[in-house]
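Peer 1: pasting the structure only:
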């Protein structure tokens, strides 16, 4: 009996139990019987706790899940691994023990993987589809090595909403319901009026370096089920993206830099790590978010600019880099900058080597690398940087009219990379 058939039997068995319990409760209600009495006898949760599948010996359960994890390496077959984690608590704990983070495997499995760093030794290849009519953007995991693909595993969606003085991009794990009132809302991107500064917000603090937005209007929109009960709900500023002021494009391609407050600069050092969020995203919407596979049919800035309003200044106060004296004891945040393009004499344009992942010239195309900031006593900037700092951490580029590739790696997560790429879509009145 194959492991795939075992998983199918488990899913079908629990599905029939749930349907049978629902039918009994419904018929009891129609006959005027007490729902509570029926619930005590036919509650699927009680049946599941007494099922033979939940009482498997830990050694056997570990062997089953390990073999399934090794065999189902890509989507859509990887949904069977998610099905195992949705069986019961013991199966979920075993999956959490065996299924490793994308940093070590390069695989996106559970919803929590969207907020975990990408692989150290490679990149995770994704693509973004834009719908101008609805102002929505959908992020998909590439299922093929082809540059222009029409299908993929759905990961995240975003919807642009224009305000009087700013623009917001609401980011959700649901492809259809992109709303801040939804339980699948996980963060947002907010820009100033000129489109030169962006702040990335997360619904959960990845660690104590994130600043919390104290706007009361925002906090009232949250529900307790969206975050851990031990963590106060709200918006946490985790990164800031800045574009250099460049009126009429007289200074060449766009120049940008990102201050990642949720990632310490030491994460790129040997043995460095990125503080991650708790695994409560694993238990949220296992079946809804990752239970099935969703399918869908160059010019390239580092000077910062203050927001035009005091409200934006308050929001981004925690995003600026402060002196060591003011912030003694805290680690420096990781700073990313765009890789400078070279001028191609024959083509008469600015060029970057995207290694075949970008096919259409666009002002939106960019590559991000780490900007080294040596502390006191560290090597001077004239000395060569570490190889880790020379690697391209995020690249984004156009391949069709409304199709863009997004490749990211450690220490960025899919959520952070997607938010940074969304900033490139926004209209920048003072940059071009």
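Peer 2: Sure, I can see it. All values derive from a computational prediction rather than experimental measurement.
Peer 1: use CA for all of it now, contacts and neighbours both
Peer 2: OK.
Peer 1: looking at it, residue 170 is touching residue 189, isn't it?
Peer 2: Yes: counting by Cα atoms under 8 Å, residue 170 sits close enough to residue 189 to count as a contact (6.7 Å).
Peer 1: okay, the two: which has more neighbours?
Peer 2: residue 189 (26 against 22; other Cα atoms under 10 Å).
Peer 1: The more buried one against residue 162, yeah?
Peer 2: No: with contact defined as Cα under 8 Å, residue 189 does not reach residue 162; the gap is 11.8 Å.
Peer 1: Take this one as well and set it beside the first:
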């Protein structure tokens, strides 16, 4: 893995460069003290067997009808209007759909601020549950904006109403070039454990319903486990998790995706 500077807000929002390969992260969840009902999440970039660098911080905000995570670079400056806040993750009321935005204005204020100041949608996730031999299996659809090859930044998308979300537009053929769509890597059945599992290449040590691997939508249609994944997430201990991601995801998008798993039912 090449060296990668994560200190810049701009780099955190841009796609992980293809030449960097797969970045490896650790997520530490804090659920003690005041954080019992509203957990805190710390994202660290692993740079070696012993070295890690703090990258992002997220906290679930209280007193909201839907999930509301505020994401910042610095815990000490993580207030709603803090200078280090880079975005937020929201859900619908049933926790089946999640939307990751930058720190722009809510579209309801479109008549009060310039259009450029309205928030952009960086990630949209939809969860469904299908019956299987051991109960229910969670299925995910993950959508991110495609990359503008001339600028190497995600294409700008500003949904001014719910119907404009990427989850809706990706279903329309005329918009397919504007988005990348991903799905779960189908887990393999293990008769010894009587359960489904992924090959995490030694990164994940505990089985969990939260564990996942994400692959391109086209590969997911094959219905078989694919060895080459774009992102993966899994449990190591009660409060420690691993997250790996590569191009075309940004660090911001990968962290947002992981946060949805902590929250969904």
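Peer 2: Good, I have the coordinates. Everything numeric in this text was worked out from a predicted model, so none of it was measured.
Peer 1: Can you give me the TM-score here?
Peer 2: Comparison of the two superposed chains (TM-score structural alignment, normalised by the length of the second structure) gives a TM-score of 0.81, and 248 aligned residues with a Cα RMSD of 3.3 Å.
Peer 1: Quickly list what's touching both of residue 189 and residue 162 of the first structure.
Peer 2: residue 168 (Cα atoms under 8 Å, 6 or more residues apart in numbering).
Peer 1: For the aligned partner of residue 206 of the second structure in the first structure, give me its contacts.
Peer 2: Under the alignment by TM-score structural alignment, residue 206 of the second structure pairs with residue 360 in the first structure. By Cα under 8 Å, 6+ apart, residue 360 of the first structure lies in contact with 298, 397-400.
Peer 1: Same question for residue 131 of the second structure.
Peer 2: residue 137.
Peer 1: any idea how far it is from residue 208 of the second structure?
Peer 2: Remark: distance between residue 131 of the second structure and residue 208 of the second structure (Cα to Cα, to the nearest Å) = 18 Å.
Peer 1: pretty sure residue 258 of the second structure belongs to a helix, no?
Peer 2: Yes: assignment of residue 258 of the second structure by DSSP: H, G, I helix; E, B strand; the rest coil places it within a helix.
Peer 1: Can you tell me the number of residues neighbouring residue 235 of the first structure?
Peer 2: 24.
Peer 1: The aligned residue in the second structure for it: what's it in contact with?
Peer 2: In the second structure, residue 235 of the first structure lines up with residue 119, judged by TM-score structural alignment. Residues in contact with residue 119 of the second structure (Cα under 8 Å, 6+ apart) are 101-107, 158.
Peer 1: On the C-terminal side of the lengthiest strand in the first structure, identify the next helix or strand.
Peer 2: Looking across the first structure with DSSP state E, the single longest strand is strand 152-162. Following strand 152-162 of the first structure in sequence order, the next helix or strand is strand 167-172 (DSSP states H and E).
Peer 1: name the helices or strands packed onto that following strand?
Peer 2: If contacts are counted by 3 or more Cα pairs under 8 Å, 6 or more residues apart in numbering; DSSP states H and E, strand 167-172 of the first structure sits against strand 152-162, strand 185-191.
Peer 1: which of the ones you listed is buried the deepest?
Peer 2: Highest mean neighbour count of those: strand 185-191, a mean of 24 (counted as mean count of other Cα atoms under 10 Å).
Peer 1: same for that strand, what does it pack against?
Peer 2: Using 3+ Cα pairs under 8 Å, 6+ apart, the elements in contact with strand 185-191 of the first structure are strand 167-172, strand 197-202, helix 414-425.
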